[in-house]
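Colleague: quick one: sequence and predicted model below, then my questions.
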Amino acid sequence: MTARPRIADYMARDLILLRPDMEILHAMKILLEKRISGAPVVDAEGHLVGVLSKKDCLRAALHGAYYQEWGGQVAAFMSAPAATLDVDLDLVEATESFLASPYRRFPVLREGELVGQISRADLLRALVDNWSG
């Protein structure tokens, strides 16, 4: 029996990374310019400390509009701790994780270290590639 394909074979490895001390408006502009729905947030040593999504950015924008005070650091708006997937997870297990959560993308870890990210689109592409005749 052959092993099922793993998310390591389909995850993005060239990541846009944000810092917790980054200005939230700058982070929003990065997400919009790069046309991505979210990005991992890492500390100075490169350790994953959270994820900033467009939904988190909407929360920051609403807060700014309501209080007439824009700004703040990414750390104040990011989701932390980040929900992650292991690099060796197979496609079926990864699909189950996506279906059981509201997230559009997950950071991928190998032994606690950030090594990639997988999105719903990446996973769907992998499933179609592997199981369509």
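Modeller: In hand now; what should we look at? Numbers count the residues shown, from 1 in each chain.
Colleague: for the rest of this, base every contact and every neighbour count on C-alpha atoms.
Modeller: Will do.
Colleague: for residue 24, see how far away the residue nearest to residue 69 when sequence neighbours are not counted is.
Modeller: Nearest residue to residue 69, sequence neighbours excluded (CA to CA, 6 or more residues apart in numbering): residue 63, at 7.8 Å. Here the distance between residue 63 and residue 24 works out to 12 Å (CA to CA, to the nearest Å).
Colleague: the residue nearest to residue 69 sits in which helix or strand?
Modeller: Taking DSSP states H and E as the definition, residue 63 sits inside helix 54-67.
Colleague: alongside the first one, take a look at this:
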Amino acid sequence: MGIKSFQGIRKSSKKEFDAPILVSDYMTKKLVTFSPDQSILEVMEQFTKYNISGGPVLNDDGFLVGIISEADCMKQISESRYFNQPILDRSVEKYMSKNVETIPHDISIFDAAGVFDKHNRRRLPVMKDGLLVGQISRKDVVVAALKLSGQNWK
């Protein structure tokens, strides 16, 4: 006589992943933005005031036209030193990066990590329907990964 099981039929236990994994869940939504005609001095003051290292540059219509960073400001500082002049009130437009990689709001943070790796950027503007809706940084992706480390996903 065989052994009889008293447990009955088991349901397959498939864990559902319920943690947020989209860029829009982790991006910064309240941004310090700059305009192309702002002076580099103003930008550096804003960097210090808000403890940031860069930000998006928007035109008068609110469209993204570039990114200004501490590295861009270093160009201005270097030129001022080279020509033995004080830091001039040159505009952001002259020093900002105009070729800006952006990222859609609805991709996963895993895909965002791949974009950061490919383009070697510290921050990426997040777009929805052609408009800037936020910014995600490498640190945001690391924080998201730490929050997700205890989760199972498939």
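Modeller: Structure received. The structure presented is a predicted model; accordingly, all values stated were derived computationally and were not measured.
Colleague: in the second structure, which residue range corresponds to the helix holding residue 63 of the first structure?
Modeller: Aligned using TM-score structural alignment, helix 54-67 of the first structure spans residues 70-83 in the second structure.
Colleague: swap in stretch 23-43 of the first structure?
Modeller: Stretch 23-43 of the first structure maps onto residues 39-59 of the second structure, going by TM-score structural alignment.
Colleague: returning to what we had before: neighbour count: residue 63 and residue 24 of the first structure, which is higher?
Modeller: Of the pair residue 63 of the first structure and residue 24, residue 24 is the one with more neighbours under other CA atoms under 10 Å, namely 26 against 14.
Colleague: can you tell me the helix or strand for residue 144 of the second structure?
Modeller: With DSSP H and E as criterion, residue 144 of the second structure is part of helix 138-148.
Colleague: how far out from the middle of the chain is that helix?
Modeller: Helix 138-148 of the second structure has its C-alpha centroid displaced from the chain centroid by 12 Å (CA atoms, centre = their mean, to the nearest Å).
Colleague: please list the outside residues in contact with it.
Modeller: 19, 21, 26-27, 109, 112-113, 116, 122-123 (CA atoms under 8 Å, 6 or more residues apart in numbering).
Colleague: mean per-residue distance, that helix versus the first structure.
Modeller: Comparison of helix 138-148 of the second structure with the first structure after fitting gives an average deviation of 0.7 Å (mean CA distance after the TM-score superposition for the first structure).
Colleague: spatially central, which residue of the second structure would that be?
Modeller: Residue closest to the average C-alpha location in the second structure (CA atoms, centre = their mean): residue 136, at 2.0 Å.
Colleague: what do we get in the first structure for it?
Modeller: In the first structure, residue 136 of the second structure lines up with residue 118, judged by TM-score structural alignment.
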